[in-house]
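Asker: sequence and predicted model, in that order:
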Amino acid sequence: MGAGGLLLIIIAALLLFGPNKLPELGRAVGRTYREFKEATRDIVDDGPEVKKPEASVAVKSESPKPDDWRLPE
């Protein structure tokens, strides 16, 4: 969207809401955006942990061999 499109949106917002309501509307949009970002961050953090391929390779190389599975005497 170029500068002309942005100017058109600003003029339309001024006509619809008036200059007195625009700061209040901007704050409401900012709060909504901030809450949305926090909610999406919480959803991503709550998701199951994904193991990296390097970690699974390291575990496989350290696993005991079948000969080492004997019980101690």
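Answerer: The structure has been received and is ready for your questions.
Asker: switch to C-alpha atoms for all contacts and neighbour counts from now on
Answerer: Will do.
Asker: just the residues contacting the helix or strand harbouring residue 36, thanks.
Answerer: Under DSSP states H and E, the secondary-structure element containing residue 36 is helix 22-46. When contacts are taken as Cα atoms under 8 Å, 6 or more residues apart in numbering, the neighbours of helix 22-46 outside the stretch itself are 13, 14.
Asker: and after it, which helix or strand comes next?
Answerer: Beyond helix 22-46 in the direction of the C-terminus, DSSP H and E gives the next helix or strand as helix 53-62.
Asker: any idea how far that following helix is from the chain center?
Answerer: Offset of helix 53-62 from its chain centre (Cα atoms, centre = their mean, to the nearest Å): 28 Å.
Asker: and here's the other structure:
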Amino acid sequence: MFGRLGAPEIVLILVVIILLFGAKKLPDMARSLGKSARILKSEAKAMKSEGQPTAPTGPAPEPQDQPAAPRTIQAAPGDVSSARPVAEPTDSTQR
């Protein structure tokens, strides 16, 4: 009964959605839905890789004379408004 949706039913559903929410709010809703999907995907990927041991894939990088650029922490993927610099810990054992 409800298993088969044809083109006319899908068009009718889309028209009802546009009438309910209005054409102005639909792009914002789609944008926030996409952002939520990206966050969910990255979290699922992180959970999947959390249980696996990390193995080095190549030789260790050699230290360079140039200082590294400061790292930043982001609240969510793509969220640049809440990024903040991270202070790197200093190693006092090396001179």
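Answerer: Structure's in. What do you need? Predicted model, so just to flag it, every value in this text is computed and none were measured.
Asker: follow-up on the earlier one: mean deviation, the helix holding residue 36 of the first structure versus the second structure?
Answerer: Helix 22-46 of the first structure, aligned to the second structure and superposed, deviates on average by 0.5 Å (mean Cα distance after the TM-score superposition for the first structure).
Asker: so that helix matches what in the second structure?
Answerer: Mapped onto the second structure using TM-score structural alignment, helix 22-46 of the first structure spans residues 26-50.
Asker: tell me which residues of that stretch come out buried.
Answerer: The neighbour-count check on stretch 26-50 of the second structure (16 or more other Cα atoms under 10 Å) flags residue 35 as buried.
Asker: just say helix, strand or coil for residue 20 of the first structure.
Answerer: Three-state secondary structure (criterion: DSSP: H, G, I helix; E, B strand; the rest coil) places residue 20 of the first structure in coil.
Asker: and the gap between it and residue 26 of the first structure?
Answerer: Here the distance between residue 20 of the first structure and residue 26 of the first structure works out to 11 Å (Cα to Cα, to the nearest Å).
Asker: with residue 15 of the first structure instead?
Answerer: With the distance defined as Cα to Cα, residue 15 of the first structure ends up 15 Å from residue 26 of the first structure.
Asker: thanks a lot, catch you later.
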